[in-house]
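Undergrad: Need the 3D shape of this:
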Amino acid sequence: MKILTTNWINIFGVFIVTLFYAVILNYSNSNLNYNIFQSVVAGLILICLYGMIFWGLFIISLIVADLLLIVWSQKLLKQKLLLEWLLVSSPFIYWVIKYQEWISLIGIITFFITQLLRERLIAKAMGI
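TA: Coordinates of the predicted model:
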């Protein structure tokens, strides 16, 4: 169970970076005359409402992949985390290619970075 609780870094990291990207995207759009507050609200709506499918699939995929790969054995942890990143990111890579959803690419890159940070959290939680 300790390993599953380390997923907070993935969820928090992806949320913050994609929100930051959405705010910049809204604020820099010349067709919209948003101030910074409106850009933040629009970014939150984009991430939370439009991204509900993303968040649902992302969290469920994280839990299932952790249960299958990491919970039973922490040997080769870095390789398992990279495999988890590849498995979880695959549908979102498809979305980037097919629908050109560039915000998903930002999420994929951030997820990769947070997976590398998560290795330390798992090692600390398990006393490795």
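Undergrad: going forward, measure contacts between C-alpha atoms and count neighbours the same way
TA: Fine.
Undergrad: V14: what secondary structure?
TA: Taken by DSSP: H, G, I helix; E, B strand; the rest coil, the conformation at V14 corresponds to helix.
Undergrad: One more, so I can put them side by side:
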Amino acid sequence: MKIILTNWINLLGVFGSVFLFAVVLTLTHANLSYNIFQAIVVGVFSVIGYGLMFWAFFIVALVVLDLILIIPNRNNLKLKLIAEWLIISSPFIYWTIEYGEWIFAVGIVSFFIAQLLREKRILKKKF
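TA: The predicted structure is shown next:
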């Protein structure tokens, strides 16, 4: 159970980076003239509202893959975390390539970094 609770690192990492990207994208858009408050509101709506199905899929996939890959045996933890990242990120890699939505690429990269940070947290704790 404690391993599953380390998923906050992934949630915070992906949410934070995607939110920041959405705010910066809104502020730098040539045809829009939003102030910072409006850009933050747009960023929150984009990340939570538009991405609601993504967050549900992301959380369920993280928990299920943790239960299947990591909890029974923590040997080769880095390899398992990278496999988990690849499995979960695959549809988003495709969507980035197919539709040119760079917000997915930001989420993919931040998820990879969060997985590496999560490895350190899992190894640090005694389960």
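Undergrad: middle-most residue in the first structure, spatially?
TA: The first structure has V14 as the residue nearest its centroid, 3.7 Å off, counting by CA atoms, centre = their mean.
Undergrad: The first structure: helices as residue ranges?
TA: Remark: helices of the first structure, listed N- to C-terminal, are 2-5, 8-28, 36-45, 52-65, 77-99, 102-126; assignment by DSSP state H.
Undergrad: Any idea which of those gets closest to V71 of the first structure?
TA: Proximity of the helices of the first structure to V71 of the first structure was assessed by CA to CA; the nearest stretch is helix 2-5, lying at 6.6 Å.
Undergrad: how much does the closest one stray from the second structure?
TA: Between helix 2-5 of the first structure and its aligned partner residues in the second structure, the average distance after superposition works out to 0.3 Å, using mean CA distance after the TM-score superposition for the first structure.
Undergrad: Against which helices or strands is that helix packed?
TA: Contacts defined by 3 or more CA pairs under 8 Å, 6 or more residues apart in numbering; DSSP states H and E place helix 2-5 of the first structure against helix 102-126.
Undergrad: who's in contact with the helix it packs on?
TA: Residues from elsewhere that reach helix 102-126 of the first structure (CA atoms under 8 Å, 6 or more residues apart in numbering): 2-3, 6-7, 9-10, 13-15, 17-18, 21-22, 77-78, 81-82, 85, 89, 92-93, 95-96.
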